[in-house]
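K.L.:
Can you look at this prediction? I've put the sequence above it.
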Amino acid sequence: MSGNTFGTLFAVTNFGESHGPAIGCVIDGCPPGMALTEADIQGDLDRRRPGTSRHVTQRNEPDAVQILSGVYEGKTTGTPIALLIQNTDQRSKDYGQIAQQFRPGHADFTYWKKYGIRDPRGGGRSSARLTAPMVAAGAVAKKWLFEKYGTVFRGCMSQIGEIAIPFESWEHVPNNPFFAPIADVSHLEAYMDSLRKAGDSCGARIRVTASNVPVGLGEPLFDKMDADIAWAMMGINAVKGVEIGAGFASVAQRGTVHGDSITPAGFETNNAGGVLGGITTGQDLDVSIAIKPTSSIISPRQSIDVNNQPVEVVTKGRHDPCVGIRATPIAEAMLALVVIEHALRNRAQCGDVNTSADKASASEPSSPQASFL
């Protein structure tokens, strides 16, 4: 089955199924010489893994990562890095009833029509469980980018269902199960409890940023940084919309507002989301994604079976009432994978480029304009 490799210079091939013995990925193209251990990866996997609160699926997977290759004496060798995550808490019997049915909102119907066969256990290959290997690969990318450029990736939830979440501080994000940038999440807890009791689900909006991004990443016309970000984010399960910078709000902005004015000290605003003409400006990359409501719910819905007969589908098992709750580290990982791909491309094509501003900076280090450019 094609379509399972992300990237070219930093290529990540994802493998496995939700209820198979294991999932994982192979990273081909990681630069050599970087110190790397399982501990460098495990932290992000722990942020994404199931069973961490009552508001997410209670499937209890430790998601312990193993590095099988590509690292020698604690450093990357430049050869393929194989990462393996064992599946330890499958309940395939939960899916016996729907093996011959198509769940509304799921990929059951399209996989069946395309391949003539599908793995119904937890969605098989279409399961959001397959985001775990991408989070692992993203952790490797994050480490290299931080050591090379000081790039830092952060994400938070900015809306869940009908509830908009104001931004207070990044400090709050790791202190609650919603990745919310607010101190008090009691109203979010109550909202999720009521949703679960009703047998329903909701969507979410996630914001993810990258700071200290080098200027000049991105390849117009058709490999623009923002185009590749949108492509990567749409590859995440359940994502139905992507915004860069002001996004759809730019429709209501005037040109006098939307265009980010430039001063010798830098840009005054960031409506562009850190990208102009498909090339990074050096400002924060600022991305938002819209995640649809979880399709696996216990409320009965109408569908058909493999014989095209009408059926009523009730999806039992352990599912997230809002898949967006665990999506923040996934979005961070996919953004990191796009940035490292473009960083390696830019190093290959433009590593020896010196602009006039660079030359001015070398001869006049005290110049504010030179220091900005």
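P.N.:
Ah, there it is.
K.L.:
going forward, measure contacts and count neighbours with C-alpha atoms only.
P.N.:
OK.
K.L.:
Give me the most central residue, the protein.
P.N.:
If you average the C-alpha coordinates of the chain and look for the closest C-alpha using C-alpha atoms, centre = their mean, you land on residue 331, 2.0 Å from that point.
K.L.:
ok so that one is a helix residue?
P.N.:
Yes. Residue state for residue 331 (DSSP: H, G, I helix; E, B strand; the rest coil) corresponds to a helix.
K.L.:
ok, it - contacts?
P.N.:
In this structure, residue 331 makes contact with 155, 206, 208, 233, 236, judged by C-alpha atoms under 8 Å, 6 or more residues apart in numbering.
K.L.:
List of residues touching stretch 225-235?
P.N.:
For stretch 225-235, with C-alpha under 8 Å, 6+ apart as the criterion, the contacting residues are 217-219, 239-244, 275, 278-280, 289, 331, 334-335, 338-339, 342.
K.L.:
try this one next to it:
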Amino acid sequence: MAGNTLGGLFRITTWGESHGEAVGVVIDGAPAGIPFTEGHVQAWLDRRKPGKGKTSTSRKEPDQAKILSGTFDGKTTGTPVSIMVANKDARSSSYADIMDLYRPGHGDITYDAKYGIRDYRGGGRASARETVGRVAAAALAHEILNAAGISVRAATVELGGVRAQARDYASMAENPYLCPDAEAAEAMDARVDEVRRQGDSLGGVVEIIADGVPAGLGEPVFEKLDAALAGALMGIGAVKGVEIGDGFEAARLTGSENNDPITPEGFASNHAGGVLAGISSGAPLVMRVGVKPIPSITREQATINTKGEPATIRTRGRHDVAAIPRVNVVCEAMVALVLVDHFLRQRAVAWNR
């Protein structure tokens, strides 16, 4: 199955299915000598794992990382790093009565069209469980980026139509939605309660900012930094749209409004979101992703079975009400993976820079 690998110099391949024995990742291209232990990985996996918060599934996975190769005495050796996380709380029986039905909003029907076979247990490879490998790999990417003074953070700026007006990032940890606006977080909480009672789900918007990114990352034509970032973020199953900088709002501006004036101290604004001509400008990278509602809902929906006959379906099992806020750390992971790859490429091109 193609399409499981991301990156050039820093290359990752994720593996595993939602209800298989385990999920994980193989990382190739990490420099030797980077401090990296299972504790580094665990700190990130704990943010992604299920069973936390009102929007999360009740599936209880410990998500304990095990590094199988590529480290010695707590440091990378320069050889492939393999990380495994066992699946402990899968309940495949929950899917037995819908194994011949295509779930609306899921990849069931498209996987069948492509491969002629699919794993109906929780979505198999199309499940959000696959993102465990991405987050585990990004734990190593973050170590490299942090040493270079580059940081990545994601914030919930909209959930269920409730928008954050403030950007108090220091307060995000004080609410379960990682929202930088305390008042909006309270309204989000009420919205989640309302929709949960209806057996439905919610979408939202996550904003990702990368600080400390040096100018010069990215390639000028087919490997543009913003194109790589957009592609990586769109590669998250729940994401249906990506904006860089002002995004679609830029289409409503004039050139004089959209251009970022350049001063001896740097850019006077950041409509471009930190990228010009596909290359980082030195300003913060600013991205937003539109996250669709979770398609697994308990409300009855129209569908067809594998024979093409009309049917109805109610999804059982344990599912999130919204991908937010668990998807936030996945967004950070995808940005970190792209940035570390382009950072290492630039070091190879111009080491003295």
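P.N.:
Looks like it came in fine. Keep in mind it's a predicted model, so treat the numbers as computed, not measured.
K.L.:
Aligned against structure 2, show me the partner of the residue nearest to the centre of structure 1.
P.N.:
Using TM-score structural alignment to pair residues, one finds that residue 331 of structure 1 aligns to residue 331 in structure 2.
K.L.:
And stretch 216-224 of structure 2, what's buried?
P.N.:
By neighbour count on 16 or more other C-alpha atoms under 10 Å, the buried set for stretch 216-224 of structure 2 is 216, 217, 218, 219, 224.
K.L.:
Give me the spatial nearest neighbour of the last one, chain neighbours excluded.
P.N.:
If I follow you right, that is residue 224 of structure 2. Distances taken as C-alpha to C-alpha, 6 or more residues apart in numbering put residue 278 closest to residue 224 of structure 2, at 4.0 Å, once the chain neighbours are dropped.
K.L.:
could you measure residue 114 of structure 2 against residue 2 of structure 2, distance?
P.N.:
Noted for residue 114 of structure 2: a distance of 12 Å to residue 2 of structure 2, by C-alpha to C-alpha, to the nearest Å.
K.L.:
Which one of those two is surrounded by more residues?
P.N.:
residue 114 (9 against 4; other C-alpha atoms under 10 Å).
K.L.:
That one falls within a helix, correct?
P.N.:
Yes. Judged by three-state DSSP, residue 114 of structure 2 forms part of a helix.
K.L.:
related to what we said a few turns ago, return every residue with contacts to both of residue 114 and residue 2 of structure 2.
P.N.:
By C-alpha under 8 Å, 6+ apart, residue 114 of structure 2 and residue 2 have no common neighbours.
K.L.:
tell me, stretch 10-21 of structure 2 lands on which residues of structure 1?
P.N.:
Mapped onto structure 1 using TM-score structural alignment, stretch 10-21 of structure 2 covers residues 10-21.
K.L.:
what sits up against the matching stretch?
P.N.:
Taking C-alpha under 8 Å, 6+ apart as the rule, stretch 10-21 of structure 1 contacts 4-6, 22-30, 86-88, 90-92, 121-130, 133-134, 137, 337, 340-341, 344.
K.L.:
Filter the residues you listed down to just the ones in helices.
P.N.:
Mapping the contacts of stretch 10-21 of structure 1 onto helices (DSSP state H) picks out 133, 134, 137, 337, 340, 341, 344.
K.L.:
Can you turn the buried part of the contacts of stretch 10-21 of structure 1 into a ChimeraX selection?
P.N.:
To isolate the buried ones among these in ChimeraX, judged by 16+ other C-alpha under 10 Å, type:
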select :6,23,24,25,26,27,28,29,30,86,87,90,121,122,123,124,125,126,127,128,129,130,133,134,137,337,340,341,344
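K.L.:
leaving aside the residues next to it on the chain, what's closest to residue 26 of structure 2?
P.N.:
According to C-alpha to C-alpha, 6+ apart, the nearest residue to residue 26 of structure 2 is residue 82 (4.4 Å).
K.L.:
what helix or strand is that neighbour on?
P.N.:
strand 81-86 (DSSP states H and E).
K.L.:
Mean deviation, that strand versus structure 1?
P.N.:
Superposed on structure 1, strand 81-86 of structure 2 shows a mean distance to its aligned partners of 0.6 Å (mean C-alpha distance after the TM-score superposition for structure 1).
K.L.:
contact partners of that strand?
P.N.:
With C-alpha under 8 Å, 6+ apart as the criterion, strand 81-86 of structure 2 contacts 21-28, 63-71, 132-133, 136.
K.L.:
Please tell me which residues of structure 1 it aligns onto.
P.N.:
Under TM-score structural alignment, the counterpart of strand 81-86 of structure 2 in structure 1 spans residues 81-86.
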